[in-house]
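Undergrad: give me the fold of what follows.
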Amino acid sequence: MDKVNAHILIVDDDPDLLHTARIVLKPLFSSITTESNPQQLNYLIGHQPFDVVVLDMNYTIGATSGKEGLFWLKHIKQKKPDQQVVMITAYGDIKLAVAAMKAGATDFVVKPWENEKLQATVMSAFKHSSSKKELENLKTEQRSLKKFISSSENELIGNSIAMRETFRVIRKVASTDANVLVLGENGTGKELVAQAIHQRSGRSEEAFIKVDLGAIPESLFESELFGHKKGAFTDARENRQGRFELANNGTLFLDEIGNLSLPMQAKLLTVLQSREVVRVGENVPIPINCRVIAATNGNLHEMVSTKEFREDLLYRLNTVELVLPALRERMDDIPLLTQHFLNNYTQRYRKSTIELTDQALEHLSGYTWPGNVRELQHAVERAVIMAEGDQLDADDFLLNPKAVTPVHSLNLDDMEKAAIERAIQKNQGNISKAAKELGLGRTTIYRKLDKYGIKY
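TA: Reported below is the predicted structural model:
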């Protein structure tokens, strides 16, 4: 059996027992510390962490009551309530065992012990300790995530018709366990939508686990999502839970779902259908109960028609489909978003109050924002960092001049050109769809494209 990375402390007044216990436990655990004087416990547990403490019940010659051991057990649990302690004594008194367990002992071993019994008892205590630490780490992550989500900097902001509809869908779907597919361009806030759904759901106290599918190599897909058994492949040095297990009873957010290859899509579909995973290297199915929210900036429906995405997987994912609007489709929200980011970054960078000039706001409102809300956020952050006064003007924002359109011009040709450009961008370059939305015929729109020099 390979050693586990664990630190074990053995406290007993018998040097022969300490020597024997070290020999028995050394093949299993990476670090063993022995101590004959229980008075040293204060220093030892105060200066380094131990996964398991193995503690004798009696230290005075002739003592059999176990009171000393119980005293030190209570002392340890008072200082470190989560400490795993295995009690050990030469007398198999059931009342003593019960008293030790009531005082917080993990288990109880009678000496002279069987080596396998001591090994199994300490290993069990270690695994219990590891599980509690893993759970606490996960809870800490969740507390941090909730703080992150609830911070004003990471809110979904908007009062446009498009965003009011988005909020309505979030409210309706959050209380259900329905799988949700969030579609939208990069920078529109797909992850924020997933987090908002989770926080308003009955699973909000459980884990929210994000997986960036675009960053996982195909060779590691099963290991990352479904877990693996120690030794299943070269780098599998220990048993590992996959993301589905970590998200059990919570929410699993599968970002960039459109990047999955067809073989990976098939494996994911199998898990969604069976609601159980099998770790790599094992053959025992593990039931999973998590809500799945997927997101992509691609057009999955078109990918289905070109056989790049499985239709049955799409229908598993899009019980509810939510399409996030691009920022150019919700220009009414630019003043609100800009002020929101301005408030956040003046506070973060300890700047005095900074105001936006009318010219700056007009400049921002005349930009088509190919990077969407994320681009606006970064533009405001940079402007605040570089600001030298108490005002931000148009020149303080570095924007791509090719994406600026004179939307506030009252010239009819300028307004028509801006409307055509927005319609083409909204429909991702599809001229027929843009013409239909504008109420123009195909011949008319092509003539106007030539008139205004719009490239397509």
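Undergrad: C-alpha only now, for contacts and for neighbours.
TA: Fine.
Undergrad: just confirm Asn249 is within a strand.
TA: No: counting by DSSP: H, G, I helix; E, B strand; the rest coil, Asn249 is not part of a strand but coil.
Undergrad: this one as well, want them side by side:
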Amino acid sequence: MIDAKILIIDDNKSVLSALEILLQFEFRDIRTISNPNQITSYPNLKEVDIVLLDMNFSAGVNTGNEGLFWLRELRKKAPQTSVIMMTAYGAVDLAVKALKEGASDFILKPWNNDKLLATVKSAYELRKSKKQVTELKRKESHLKQVINQNKNYIIGNSKALNSVLKLVSKVAKTDVNVLITGENGTGKELIARELHKLSSRCNEVFISVDMGSISENLFESELFGHVKGSFTDAKEDRAGKFEAANGGTLFLDEIGNLSLQAQAKLLSAIQNRTIVRVGSNRPVPVDIRLICATNEDLDKMVVEGLFREDLLYRINTIRIEVPALRERDQDILVLADFYLRKFASKYGKNGLRINQAAQEKLMAYKWPGNIRELLHTIERAVILSEGNVLKPDDFLLSNKTAMATHVNGPATLEEMEQVMIERALEQNGGNYSAAAEQLGISRQTLYNKLKKIGK
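TA: This next block holds a predicted model:
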């Protein structure tokens, strides 16, 4: 017994009775009406799964126009309901017209019971599919809203920052490729998200990819996807980041970390606006807004043969340089206050403030780790605070002299590298990805170096 609601509309009561008897053994809820005028007032019409609708209701009329009229009314009131048209006057052009108007199928009277049951069951499967598509679209819309929720904000009002935001507002309205450059920790991803938020794609998904964390052998699978069985661990078909971002924005961070081989594959996808999944030969068209970011000097890398010039041209239609925090001096205290309130609330230490001497210390510091370093510095100070006032000693700032581990003799290159790694990890609270970004290396490279020094 199929749990479906069926409504039969026919002015011939013997037809209604025959269909009701036939269908009641297959479907749970069968209702009938003999007057199509009742359609407009029929209760909960949208909950009806299938309507069997006669095409002629007036005596001596067999054009089918009445049925087509009521079909259109049904489509307006219950667009997801499957409608099967019925008539004793069969004509190919009439059937085609009904299908064009949105009918799911066409039945001739007198009918064959087996064929009629098969037709109604097919219409029910179509109804289920429509409901599933509607539900998937609803979930997709909700998921996009969740993914695009940006809890980080662009804070500040310095001249350098406002200049960048003015450029962002101009560029966002277009679909041109954008390259965002700047030191680590300056907030390049925030700028990318702002471009997306102000664009015509703002209601679509924003997909962020850390290119530095993708190993060479998984590059194609991560970006372009793969089909089941294409390699050992490919146990099912999987869409890559390009497909996932279709219709929205794809943000490729640390683009300068790609190998030349990976650059060639990326260039092909960007040029053709199509991708091919690993293990497949079928090209898949993609519609994305591409934004890339790097802390590397790509122009210098092109000269050194480390970055493809044609790829640079493709991703560099507009270049946005994000200023370092030291170039936004009037924003330092604004950001410090923002993070102070954020972490004071997080750790239950409301009422904290930074005294004048500590503010001067923060302003005088050059912030080599930029906003990310400031964030971790404030968080550490809040966690370790013992009173309501944060003083200069509460802020542990990096000292260049600390890089020299051997006061009485020169440090080796390896020792200097070890100190830099340890300092980056300390400044970033043990966060490997953030430390690697601050050092200008990939996370995998950081892991390898830590393994080498026994950490």
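Undergrad: if I look at Lys173 of the second structure, how far off is Ser208 of the second structure?
TA: 20 Å (CA to CA, to the nearest Å).
Undergrad: who's more crowded, those two?
TA: Neighbour count, other CA atoms under 10 Å: between Lys173 of the second structure and Ser208, Ser208 has more, with 18 against 14.
Undergrad: leaving out sequence neighbours, find the closest residue to that one.
TA: Leaving aside its chain neighbours, Ser208 of the second structure sits nearest to Phe251 (4.7 Å; criterion: CA to CA, 6 or more residues apart in numbering).
Undergrad: what residue of the first structure matches up with the one you found?
TA: Using TM-score structural alignment as the criterion, Phe251 of the second structure maps onto Phe253 of the first structure.
Undergrad: check whether that match really touches Val292, as I assumed.
TA: Yes: judged on CA atoms under 8 Å, Phe253 of the first structure makes contact with Val292 at a distance of 6.0 Å.
Undergrad: out of these two, which sits in the busier spot?
TA: Phe253 (27 against 23).
Undergrad: so who does the more buried one touch?
TA: For Phe253 of the first structure, the contact set (CA atoms under 8 Å, 6 or more residues apart in numbering) comprises 194, 208-211, 292-295.
Undergrad: Gly258 of the first structure too?
TA: Contacts of Gly258 of the first structure (CA under 8 Å, 6+ apart): 296-298, 300, 309.
Undergrad: again, but for Ser261 of the first structure
TA: Counted by CA under 8 Å, 6+ apart, Ser261 of the first structure has contacts Glu308.
Undergrad: now do the same for Ile154 of the second structure: its match in the first structure.
TA: Under TM-score structural alignment, Ile154 of the second structure pairs with Leu156 in the first structure.
Undergrad: all helices in the stretch 301-450 of the first structure, in order from the N-terminus.
TA: For the stretch 301-450 of the first structure, the helices defined by DSSP state H, counting those that start in this stretch occupy 311-317, 334-348, 358-365, 372-386, 412-426, 431-438, 442-452.
Undergrad: turn these into TSV, including mean neighbour count and distance to Arg243 of the first structure.
TA: Below are the helices of the stretch 301-450 of the first structure laid out as TSV (neighbours: other CA atoms under 10 Å; distance: least, CA to CA, whole Å):
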stretch	mean neighbour count	distance to Arg243 of the first structure
helix 311-317	16	17
helix 334-348	18	33
helix 358-365	17	40
helix 372-386	18	27
helix 412-426	17	35
helix 431-438	17	40
helix 442-452	13	49
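Undergrad: what would those helices look like in TSV with distance to Gly62 of the first structure?
TA: Converted to TSV, these look like this (distance: least, CA to CA, whole Å):
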stretch	distance to Gly62 of the first structure
helix 311-317	70
helix 334-348	66
helix 358-365	86
helix 372-386	73
helix 412-426	87
helix 431-438	93
helix 442-452	102
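Undergrad: ok, back up a step: what about the contacts of Phe253 of the first structure, which are in strands?
TA: Cross-referencing these against strands under DSSP state E gives 208-211, 292-295.
Undergrad: against which helices or strands is the longest helix anywhere in the first structure packed?
TA: Assignment by DSSP state H gives helix 115-150 as the longest helix of the first structure. Helices and strands touching helix 115-150 of the first structure, by 3 or more CA pairs under 8 Å, 6 or more residues apart in numbering; DSSP states H and E, are helix 15-25, strand 52-56, strand 84-89, strand 107-110, helix 190-199.
Undergrad: Ala403 of the first structure: which of the ones you listed is closest?
TA: Ranking those by proximity to Ala403 of the first structure (CA to CA) places helix 190-199 first, at 23.0 Å.
Undergrad: what's that closest one aligned against in the second structure?
TA: Residue span in the second structure matched to helix 190-199 of the first structure, by TM-score structural alignment: 188-197.
Undergrad: what's the average distance of that stretch to the first structure?
TA: On superposition with the first structure, the mean distance recorded for stretch 188-197 of the second structure (mean CA distance after the TM-score superposition for the first structure) is 0.4 Å.
Undergrad: please enumerate the strands of the second structure.
TA: Using DSSP E, strands in the second structure cover 2-9, 27-33, 50-54, 82-87, 105-108, 178-181, 206-210, 249-253, 274-276, 283-285, 289-294, 318-321, 353-354, 389-390.
Undergrad: returning to that earlier point: could I get the helices and strands packed on helix 115-150 of the first structure as TSV with distance to Pro285 of the first structure and mean neighbour count?
TA: As requested, these are exported to TSV (distance: least, CA to CA, whole Å; neighbours: other CA atoms under 10 Å):
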stretch	distance to Pro285 of the first structure	mean neighbour count
helix 15-25	32	15
strand 52-56	31	25
strand 84-89	30	25
strand 107-110	30	20
helix 190-199	26	22
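Undergrad: go through these and name the closest to Lys74 of the first structure.
TA: Lys74 of the first structure sits nearest to strand 84-89 of all these, at 10.3 Å, using CA to CA.
Undergrad: what segments of the stretch 151-300 of the first structure are helices?
TA: 161-174, 190-199, 221-226, 243-246, 262-274, 300-305.
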